[in-house]
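1. got a predicted structure plus its sequence, pasted below:
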Amino acid sequence: MESQLVRAAEILESASSVALACHTSPDGDALGTMLGLHHILTSRGISAVSGFPSPLEVPPHYAFLPGAESLTAQPAYPAAPEVMVTVDCGSIDRLDDLRPSAEAARTLVVIDHHGSNTNYGHVNVIDPSAAASALIVFRMARERGWEINSDAAMCLYTGIATDTGRFQFDNTTPEVFRAVADLAEIGVPIAPVSRTLFEEHRLAFMKFLGRVLSRCELDAERQMVISWYDQADLEYFGVTMPETESVIDFIRQAKEAEVALLVKESAPGEIKVSLRSLGGIDVASICVERGGGGHRMAAGYTSRMGIHETIAELKMAVGAAMSERGPTA
């Protein structure tokens, strides 16, 4: 991985322009990494554009990130970039309408920490041991002596804070704390950023959340807690899909469950799945088999079935994974 990191850094240093992209429906690490690298490059005098697949809707709790207001979508996104960098994107399929740009790029660099990454770039900087893709960019900047200004620091901090679950997940390593201390010294206002990221929700969302939580069911045999929502729920409460990213984090708090499942109708007829695990079950392997990806403890995919059919299938999949694992102490 180190040789690939060096090669990627050299490509970026010699580029006159770079197109940056992250996966569809981006989370904090995807947006934070992309925008953090954007600010690092532009501070070095390199022209950069950043975007993600349509619809270009930034979740409200990430709207404060410097640069989030000036993202580029199709058809304005470069059709055949000199250099294109994708971040936190495990497969080219997750680029949706930006995929043609990636395929036409003269050089495609992939920066990611998903073990399920398909190595679809010309240069692939993949480190599954990294807590966040933002941490890989932080390493690259420090190793190459690139300046991390306050805007870049804010974005990279967001990526690390969100993918470590506010520094609570087991990927919160000493390296994470050293990087965050460095970013804090640059000037990240941790208290207001943390409140914006994790503690600010519209009342409409809180009422919506109440409905989703009221639907939670416990499958005691499989140690699963399960819920769902559809377009009617979103419309009734006036909530948008980007606002709902954190719902799975409330569901996974059920003490009785080892696996949390949330099935979502993100658009009419489009069913998305979020799975979380305490670590005993590898939910990434379940999602990869269905065209998705992620990590052992957090993964997702788009289902071709309805909500309740998807739930039934995943109960079977989790049950099979538990049987394969065998009894735990």
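-> On my side now, so go ahead.
2. drop to CA atoms for contacts and neighbour counts, all remaining ones
-> Will do.
3. show residues contacting stretch 21-35.
-> Counting by C-alpha atoms under 8 Å, 6 or more residues apart in numbering, the neighbours of stretch 21-35 from elsewhere in the structure are 20, 50-54, 57-58, 62, 65-68, 84-89, 94-96, 98, 132-134, 137, 152, 154-160, 162-163, 242, 245.
4. the same query, at a cut-off of 6 Å, please.
-> Stretch 21-35 is contacted by residues 50-53, 86-89, 94-95, 134, 155-156, 158-159, 162 when judged by C-alpha atoms under 6 Å, 6 or more residues apart in numbering.
5. can you report how many residues lie near the closest residue to residue 298 other than its chain neighbours?
-> Spatially, and ignoring its direct neighbours in sequence, residue 298 is nearest to residue 276 (4.6 Å; C-alpha to C-alpha, 6 or more residues apart in numbering). If you count neighbours by other C-alpha atoms under 10 Å, residue 276 ends up with 26.
6. residue 276: what secondary structure?
-> Per DSSP: H, G, I helix; E, B strand; the rest coil, the local secondary structure of residue 276 is strand.
7. if I look at it, how far off is residue 126?
-> The spacing between residue 276 and residue 126, counted by C-alpha to C-alpha, to the nearest Å, is 22 Å.
8. ok, residue 188 next?
-> Summarising the geometry, the distance separating residue 188 from residue 126, computed by C-alpha to C-alpha, is 27 Å.
9. these two: which has the busier surroundings?
-> Set side by side, residue 188 and residue 126 show unequal neighbour counts under other C-alpha under 10 Å, the larger going to residue 126 at 26 against 22.
10. OK, contacts around the more buried one?
-> Residue 126 touches 111, 112, 113, counting by C-alpha under 6 Å, 6+ apart.
11. ok, and here's another one to check against it:
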Amino acid sequence: MGVNWKAFVDQVSHYQSFVLVSHIRPDCDALGSELGMAEVLRAIGKDVRIINAHRTPPALSFLDPAGNIDVLGDSVEAEDVKADCIMILDTSAWAQLGDMGDVIRASRADKMVLDHHVGEDELGATMYKDYQAEATGQLVVQAADAFGVPLTRAMAVPVFAAIATDTGWFRFPSVTPETYQVIARLMEVGVVPSEVYGDLYERDTLGRLKLRGLILSRTTAELDGALVYTYVKKEDFAACGAEASDTEDAINLTLSVRGTQAAVIFVEQLRGGFKLSFRSRCAMDCNEIARQFNGGGHKAAAGAFQEGALADVQDKVLPVVREALQRALA
């Protein structure tokens, strides 16, 4: 079921000022949907501020060349987060909001969510969700259409990056004919896919390359190669001269191994604990697995977080993945 755009437009019309928020460790869909929605709202005369709990990864800074995204505790303090409405994009989970979650809980502002992920927490917000959408960036384009706002290059570049990356550069089964129709519209207002691809994938640092080599060298295969998994320790970032954000999309490299049906990566966070990422190219449901560890996402891709040492987290998570994969392949 898609978004009720009439209700969305009606609700937005009641507010003048907005704060846009997305998830911690922001990726292209988080940043792209925020930046695109900000342009849509400004086009209809709204006051908009984007505030995230985590800084924009250096590799994605090209999406926000003017530095319009504020960071809680850096360029803005909690008491300064004021608006008629807080709009949360690309997540519906408290755990994904980081320190902005506390700000949202304490705020008297109305809350809205625009998201495409399956599953949700009670955020005290009006939910506008489409589980079939390939990216929240796609929903931003639909929002622009609902408001009658013409697409511009300023909207289109971040939204293109959102859709392109959340579909694995149009390789995932979530891609539909409508995906390409939207991409054509984005190109018509100035997006050059080769330039966005270059900004995303052809500006690697030596540290990023070294870290990815380490991740690949640790890859372990089980179940006759159907399952692969690997890990990153927090000390690896300094050893390789890499950023924490350099693990983004690393799990997809393991799926290039012939015969692989599912992959897991365990990424230790600088504050401790492990971010878990799950991928599936079969009937195994990553979202169902992630939900067992207080996470979520989609059938083909999902994430979660677990406290503990690497061995303990692996001992807890891998048996669940093995069982789910064996069921899917039976």
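-> In hand now; what should we look at? The structure presented is a predicted model; accordingly, all values stated were derived computationally and were not measured.
12. for the stretch 51-200 of structure 1, what spans make up the strands?
-> When assigned using DSSP state E, counting those that start in this stretch, the strands of the stretch 51-200 of structure 1 occupy the ranges 83-87, 107-112, 123-126.
13. now the longest one against strand 83-87, angle please.
-> Direction vectors for strand 107-112 of structure 1 and strand 83-87, defined by axes from the mean of the first three to the mean of the last three C-alpha atoms, to 10 degrees, enclose an angle of 10 degrees.
14. could you tell me where strand 107-112 of structure 1 falls in structure 2?
-> Taken onto structure 2 by TM-score structural alignment, strand 107-112 of structure 1 occupies residues 110-115 there.
15. what's the answer for the shortest one, then?
-> On structure 2, the counterpart of strand 123-126 of structure 1 by TM-score structural alignment is residues 126-129.
16. what range does stretch 309-320 of structure 1 cover in structure 2?
-> When stretch 309-320 of structure 1 is compared against structure 2 (TM-score structural alignment), it corresponds to residues 312-323.
17. quick one: the matching stretch to structure 1 mean distance?
-> Overlaying structure 1 shows stretch 312-323 of structure 2 at a mean distance of 1.8 Å from the equivalent residues (mean C-alpha distance after the TM-score superposition for structure 1).
18. show me the contacts for the aligned partner of residue 73 of structure 1 in structure 2.
-> Residue 73 of structure 1 maps onto residue 71 in structure 2, with residues paired by TM-score structural alignment. Residue 71 of structure 2 sits next to 51, 52, 53, 55 when contact means C-alpha under 6 Å, 6+ apart.
19. looking at those, spot the one nearest residue 321 of structure 2.
-> Using C-alpha to C-alpha, residue 53 comes nearest to residue 321 of structure 2 of those, at 30.2 Å.
20. what angle sits between the one helix or strand residue 18 of structure 1 maps to and strand 83-87?
-> Mapping residue 18 of structure 1 onto the secondary structure by DSSP states H and E places it in strand 17-22. With the same axes, to 10 degrees as the basis, strand 17-22 of structure 1 and strand 83-87 are set at 20 degrees to each other.
21. next SSE after strand 17-22 of structure 1?
-> Heading C-terminal from strand 17-22 of structure 1 (DSSP H and E), you reach helix 28-43.
22. superpose on structure 2 and give me the mean offset of that next one.
-> Compared with structure 2 after fitting, helix 28-43 of structure 1 deviates on average by 1.0 Å (mean C-alpha distance after the TM-score superposition for structure 1).
23. report the buried residues of that helix.
-> Taking 16 or more other C-alpha atoms under 10 Å as the basis for neighbour counts, the residues of helix 28-43 of structure 1 that come out buried are 28-41.
24. redo these as a markdown table? Include distance to residue 317 of structure 1.
-> As requested, the buried residues of helix 28-43 of structure 1 are arranged in a markdown table below (distance: C-alpha to C-alpha, whole Å):
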| residue | distance to residue 317 of structure 1 |
| --- | --- |
| 28 | 28 |
| 29 | 28 |
| 30 | 28 |
| 31 | 31 |
| 32 | 33 |
| 33 | 32 |
| 34 | 34 |
| 35 | 36 |
| 36 | 37 |
| 37 | 38 |
| 38 | 40 |
| 39 | 42 |
| 40 | 43 |
| 41 | 43 |
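25. of those, which is the nearest to residue 255 of structure 1?
-> Each of those was scored against residue 255 of structure 1 by C-alpha to C-alpha, and residue 28 proved nearest at 25.7 Å.
26. quick one: what's aligned to that closest one in structure 2?
-> Under the alignment (TM-score structural alignment), residue 28 of structure 1 pairs with residue 28 in structure 2.
27. what sits against the residue nearest to residue 125 of structure 1 when sequence neighbours are not counted?
-> The shortest distance from residue 125 of structure 1 to any residue other than its chain neighbours is 4.8 Å, reached at residue 111 (C-alpha to C-alpha, 6+ apart). By C-alpha under 6 Å, 6+ apart, the contact set of residue 111 of structure 1 is 87, 125, 126.
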